[in-house]
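>>> Please find the sequence and the predicted model below.
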Amino acid sequence: MKIVVQRSKQASVTVEEQITGQISYGYVLLVGVTHADTMEDVTYLADKVANLRIFEDDEGKMNRSLLDVGGEVLSISQFTLYGDCRKGRRPSFVEAAKPDYAKELYEAFNNKLEELGIHVQTGIFGAHMEVELVNSGPVTILLESPTRS
């Protein structure tokens, strides 16, 4: 799995001119799933997201987690994170998981975050979405599940 984490002051996602998810303070997550991902990856990355310390403490250092600050998550499925642009001019998405499997792991990831006590909002899996956010910092981090041999 790959996740782009963007620290946000506010964010929303719109599908067909309807807001389907909205947060005030926390993370916007772009979540990509590959065919080799498992529930182990879901658990690892949910824990990493919940405990990643990229919010400032009283001294202005990135030392507080999403759980520490009571932040929310706007989670967006993003198969294009597995786009391979090394050959030609059009990305290849052969490393992205098939939609049914990707949706299963994406939903499991969001559920795992909720089990950890984080309020999660989402877009609609597979839909054309418009995402708006105010990236605070800006802070953007790329997380990946551990490489398997």
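Alright, I've got the coordinates. Residues are numbered from 1 along each chain as shown.
>>> alpha carbons only for contacts and neighbour counts from here, please
OK.
>>> what about the strands in the protein?
2-15, 18-23, 26-32, 55-56, 62-64, 72-77, 120-122, 130-144 (DSSP state E).
>>> Is Q10 in contact with I23, as I believe?
Yes. When contacts are counted by CA atoms under 8 Å, Q10 is listed as touching I23 (5.7 Å).
>>> Centre-most residue in this structure?
Centre of the chain computed as the mean C-alpha position; nearest residue by CA atoms, centre = their mean is L29, 2.4 Å away.
>>> what's that one in contact with, if anything?
With contact taken as CA atoms under 8 Å, 6 or more residues apart in numbering, L29 is in contact with 3-6, 73-76.
>>> gap between the nearest residue to A36 once chain neighbours are set aside and V13?
In this structure, A36 finds its nearest non-sequential neighbour in A97, 7.8 Å apart by CA to CA, 6 or more residues apart in numbering. A97 is 23 Å from V13, where distance means CA to CA, to the nearest Å.
>>> Put this next to the first one:
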Amino acid sequence: MLALIQRVTDAQVDINSNTIARILTGILAFICVEDKDNITHFEKMAHKLLKQRIFEDENGKMNKSLIDIKGGLLLVPQFTLVANTDRGLRPSFSNACPPQLAKQKFEFFCAFLQQQYDQIQQGQFGANMQVTLINDGPVTLWLKV
């Protein structure tokens, strides 16, 4: 399981000019589920997303988590994170989870997180989404479990 996370002051997902998800201060997480991912991977990633200390404390140090600041979490499915770009100029997606299974796993992961934290929004699997964000910092991290 892979995630590219960005600390944001605003982020939203639009489909056909309609906003389907929006958060203010929090984390925008682009999520890629892999074939091998199971409940253990989901638990570890959920822990990292909710507890990653990337928000500033009173002293300006990145010491607070999403839970500490009560921020929003916007989950956006993005299979292209698994792309292999080692050879040539066209990315290979041979390591990607098959679409139907990936959709089930992404939706399960979102539901799993919603049981632990109530400020979650999500993009739509398989849709042509336009993601708008204001990256705060900028702070951008790769998470892998």
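Structure's in. What do you need? All values reported here derive from a predicted model rather than from experimental measurement.
>>> What count of nearby residues applies to S145 of the first structure?
Here the number of neighbours of S145 of the first structure (other CA atoms under 10 Å) works out to 18.
>>> same question, V94 of the first structure
V94 of the first structure has 12 nearby residues by other CA under 10 Å.
>>> Tell me who's in contact with it.
Counted by CA under 8 Å, 6+ apart, V94 of the first structure has contacts 82-83.
>>> how close does it sit to G88 of the first structure?
From V94 of the first structure to G88 of the first structure the distance is 14 Å (CA to CA).
>>> ditto for G123 of the first structure
31 Å.
>>> out of the two, which sits in the more crowded spot?
G123 (22 against 8).
>>> compared with the second structure, how much does the longest helix along the first structure deviate?
If you go by DSSP state H, the first structure has its longest helix at helix 99-115. In the superposition with the second structure, the average deviation recorded for helix 99-115 of the first structure is 1.5 Å (mean CA distance after the TM-score superposition for the first structure).
>>> wait, doesn't T20 of the first structure sit right on A127?
No. At 11.1 Å, T20 of the first structure does not count as touching A127 under the criterion of CA under 8 Å.
>>> higher neighbour count, those two?
In terms of neighbours (other CA under 10 Å), T20 is the more surrounded of T20 of the first structure and A127; the figures are 15 against 11.
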